[in-house]
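Asks: Show me the folded form of this:
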Amino acid sequence: MAQQDTRLGIWLMVLTTFIFALQDGLSRHLSEATNVYMVTMVRYWFFAVFVLTLAARSKGGLRGAVKSGQPVLQAIRGVLLVLEICVMVSAFVHLGLVESHAVFACYPLLIAALSGPVLGEKVGWRRWSAIGIGFLGILIVLQPSGGVFSPLAAIPLVAALMFALYGLLTRRVARTDSAATSFFWTGVVGVVTATLIGMWFWVPMSLPDWGLMALLCLTGATGHYTLIKCYEVAEASAVQPFAFLQLVFAAALGMVAFGETLRPNVALGAAIVVCAGIFTLLRARKAEQR
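Replies: Now for the predicted structure:
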């Protein structure tokens, strides 16, 4: 058991969000050059090797990692995450990093709203108020009178819903399975799903793009490694609010590397969503302590 160090955990979360933002930028570029499904498939090949390596080195080895008390839910988690990645990267291609992440930032609110019917948790009036305010922020981002509001705006919203369901199922299986088991099933089921989809969309890729693909795979493994280390040294509830920094890093990358713009309504709406999300996380932490 690693010694608890919240400050180190926070810095590891900041580093993780920066790495994942870089991964998002690489995913957008490569998906524009080829397609979303091929990029997701190749990245999962590398991720599966990373997962199997960690599982083999964990207590109980591969045999211990594969044992699950809820294999059906674990399989659904793995499939759901692959589909969520495909949907979210499609959002990067069609909407850009800035606006996609501004909408996607609502996923903690969706988790809070769905935790009652899915997990049987009680959600108090304060969190429901924060959820309502957060979705007001989403409306500001979408700007129904114009701007980003279009059928394309539904893409990151669907991704956020899928990721929220993935998060809820992760908490559900955690009642019987270890984190190592969940991680193993995520990688193995994910690589099978991604390959069954992506093998139909294989296209030639230039040598420089293969180099970027290698970098994408490396950032994926590195990001998950720093995230694991983050949760080893600090409580998830203490560092989770800093995960919103991925929105900041991704927006900066979108503007610098892809020439995107940050419109005032997107900045205002995203700020409201993030504040509401942090509030729901803090209320959930207090509820757990009680």
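
Asks: switch to C-alpha atoms for all contacts and neighbour counts from now on
Replies: Fine.

Asks: And for Ala270, nearest residue in space, chain neighbours not counted?
Replies: Ala102 (5.1 Å; C-alpha to C-alpha, 6 or more residues apart in numbering).

Asks: and for stretch 102-114, what are the contacting residues?
Replies: Residues from elsewhere that reach stretch 102-114 (C-alpha atoms under 8 Å, 6 or more residues apart in numbering): 123, 127-128, 130-131, 134-135, 138, 141-142, 156-157, 159-161, 163-165, 167-168, 244, 247, 266-267, 269-270, 273-274, 276-277, 280-281.

Asks: Is the residue nearest to Ala270 within a helix or a strand, and which one?
Replies: helix 97-104 (DSSP states H and E).

Asks: Mind listing what's buried along that helix?
Replies: Buried residues in helix 97-104, counted by 16 or more other C-alpha atoms under 10 Å: 97-104.

Asks: Could you do stretch 248-257 as well?
Replies: For stretch 248-257, by 16+ other C-alpha under 10 Å, it's 248-254.

Asks: Can you tell me how far Arg28 is from Val36?
Replies: Look at Arg28 and Val36: by C-alpha to C-alpha, to the nearest Å, they are 8 Å apart.

Asks: Val49 now?
Replies: Going from Val49 to Val36 by C-alpha to C-alpha gives 21 Å.

Asks: Compare neighbour counts for the two and give me the winner.
Replies: Between Val49 and Val36, Val36 has the larger neighbour count (other C-alpha atoms under 10 Å), namely 23 against 15.

Asks: Give me the nearest residue to that one, chain neighbours excluded.
Replies: Cys86 (6.1 Å).

Asks: who's in contact with that neighbour?
Replies: In this structure, Cys86 makes contact with 36-37, 40, judged by C-alpha under 8 Å, 6+ apart.

Asks: And this one, please, so the two structures can be compared:
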Amino acid sequence: MSAAPSTASAGFSQEENFPLGILLAFLAFAGYSIMDVTVKMLVKHYAVPQVIVFNSLFAFIPIILYALKTGGLWRNLRTRRPQFHAARAFCGICSGFLGFYAYSQMPIADVYALAFTAPLFITALAVPVLKEQVGWRRWTAVGIGFLGVMVMLRPGSGLLNPAAFAALGGAFFYSIGMLISRLMRGTESSVSFAFYSTLASTLVYGSMMPWLGKMPTWPHLGLSALGGTFCGIAFVCLLTAFRKVPAAVAAPFQYTQIIWGVLYGYAFFGDMPDHTLFIGVAIVISSGLYILYRETRLGRQVAAQPVAEGA
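Replies: Here you go, the predicted model:
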């Protein structure tokens, strides 16, 4: 599932350039969607852990090149909080597997729609995890957002299935990873978040290859290269976008993924969401944008901001 840098180390700066920042944010989420298309194609032929490993290996290339260009590998990857990186990597491992599994069973647009619940989870979990004060307005937005989820899933319709729960579970673990990133703000570079999560996924799922892996064909290896490279490039674009514009400007572009999800889903897989999904998406996005507005107005770190997992 797609993801982006922390505002702590990649926020609004003297480098601001609104047109460029907005363009980069738009391109970043378009790039993540290309990765998701390749994932959905590959999970029909290979086990999810193998797809994650190959995607991660190719995602390393743009990430490492960006780190070398922005201060060097050591400067970007050194850490004072390895235990937090380990916890965040665990969340990335879980969210990646659940998200990729959901892609194997559901249309891309449906997975995106459920992934958009992440800001709702972040707001709800900020109370017990970060001891933040959440007022009645944001609690109301969270409640309305989850009503939107119920509209999309329509309990009793058969859409409430293991894949849907996997998509929601991926959003849940992604949200915990975001909260951990908040705890790390000010001491870690944004590149380190993507690098260590990608490294952990590669090592954990790579250890399963003797039992689950099989030799990919050249076309499928090309798809892996395409998806993984676009994932890494998307991270670099989004990291740069957060340096050019405030987080509140860049973050909402994540919702443009529903457009790509519908277009790519129809073009490559013949999937066309029904009108009920669009109603639910509109409710969830509205709730997320309101939470973003309240977070920004209150001067807190943006709850709706995505974080790059790198895989």
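
Asks: follow-up on the earlier one: what's the closest of the contacts of Cys86 of the first structure to Phe201 of the first structure?
Replies: Nearest to Phe201 of the first structure, judged by C-alpha to C-alpha, of the contacts of Cys86 of the first structure is Tyr37 at 6.5 Å.

Asks: thinking that closest one is in contact with Thr193, fair?
Replies: No - using C-alpha atoms under 8 Å, Tyr37 of the first structure is not in contact with Thr193, being 10.6 Å away.

Asks: More neighbours: those two, which one.
Replies: Between Tyr37 of the first structure and Thr193, counting by other C-alpha under 10 Å, Tyr37 is the more crowded of the two (26 against 20).

Asks: Next, the equivalent of Val191 of the first structure over in the second structure: secondary structure please.
Replies: Aligned by TM-score structural alignment, Val191 of the first structure pairs with Thr202 of the second structure. On the three-state scheme (DSSP: H, G, I helix; E, B strand; the rest coil), Thr202 of the second structure is labelled helix.

Asks: Could you give the number of residues near Thr202 of the second structure?
Replies: 21.

Asks: And Leu23 of the second structure, by the same measure?
Replies: 15.

Asks: give me the element it is part of.
Replies: For Leu23 of the second structure, the host element (DSSP H and E) is helix 18-42.

Asks: What residues in the first structure pair up with that helix?
Replies: So helix 18-42 of the second structure sits over residues 6-30 in the first structure, by TM-score structural alignment.

Asks: sorry, back to before: go through the buried residues of helix 97-104 of the first structure and name the one nearest Trp210 of the first structure.
Replies: Closest approach to Trp210 of the first structure among the buried residues of helix 97-104 of the first structure (C-alpha to C-alpha): Leu97, at 21.7 Å.

Asks: wait, what's in contact with the residue mapped onto that closest one from the second structure?
Replies: Under the alignment (TM-score structural alignment), Leu97 of the first structure maps onto Ile108 of the second structure. Contacts here follow C-alpha under 8 Å, 6+ apart; on that basis Ile108 of the second structure touches 36-37, 40, 261-262, 264-265.

Asks: Overlap of the contact sets of Arg28 and Val36 of the first structure?
Replies: Common neighbours of Arg28 of the first structure and Val36 (criterion: C-alpha under 8 Å, 6+ apart): 89-90.

Asks: one step back: residues in contact with the helix holding Leu23 of the second structure?
Replies: 1-2, 51, 100, 103-104, 108, 220, 223-224, 226-228, 230-231, 233-238, 240-245, 249-251, 253-254, 256-257, 260-261, 264-265.

Asks: which ones among these are found in helices?
Replies: Members of the contacts of helix 18-42 of the second structure lying in helices (criterion: DSSP state H): 51, 100, 103-104, 108, 220, 223-224, 226-228, 230-231, 233-238, 240-244, 249-250, 257, 260-261, 264-265.

Asks: Okay, helices next: where are they in the stretch 51-200 of the second structure?
Replies: 73-77, 82-105, 108-115, 118-130, 136-153, 162-183, 190-206 (DSSP state H, counting those that start in this stretch).

Asks: a markdown table please, covering these and showing distance to Leu20 of the second structure.
Replies: Formatted as a markdown table, those follow (distance: least, C-alpha to C-alpha, whole Å):
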| stretch | distance to Leu20 of the second structure |
| --- | --- |
| helix 73-77 | 24 |
| helix 82-105 | 29 |
| helix 108-115 | 25 |
| helix 118-130 | 25 |
| helix 136-153 | 31 |
| helix 162-183 | 25 |
| helix 190-206 | 19 |
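
Asks: Out of the ones you listed, which is closest to Gln301 of the second structure?
Replies: Between these, helix 162-183 lies closest to Gln301 of the second structure; by C-alpha to C-alpha that is 7.9 Å.

Asks: The first structure: matching residues for the closest one?
Replies: Counting by TM-score structural alignment, helix 162-183 of the second structure corresponds to 151-172 in the first structure.

Asks: buried residues in the matching stretch?
Replies: Across stretch 151-172 of the first structure, burial judged by 16+ other C-alpha under 10 Å covers 153, 155-170, 172.

Asks: Equivalent analysis for stretch 142-156 of the second structure, please.
Replies: Within stretch 142-156 of the second structure, judged by 16+ other C-alpha under 10 Å, the buried ones are 142-146, 148-149, 151-153.

Asks: can you check stretch 81-97 of the second structure too?
Replies: Going by 16+ other C-alpha under 10 Å, stretch 81-97 of the second structure has these buried residues: 84-85, 88-97.

Asks: hang on, the earlier thing: out of the buried residues of stretch 142-156 of the second structure, who's nearest Leu159 of the second structure?
Replies: Leu153 (5.4 Å).

Asks: could you list every residue that touches the aligned partner of the closest one in the first structure?
Replies: When the first structure is aligned by TM-score structural alignment, Leu153 of the second structure is paired with Leu142. By C-alpha under 8 Å, 6+ apart, Leu142 of the first structure lies in contact with 103, 148-149, 153, 266.
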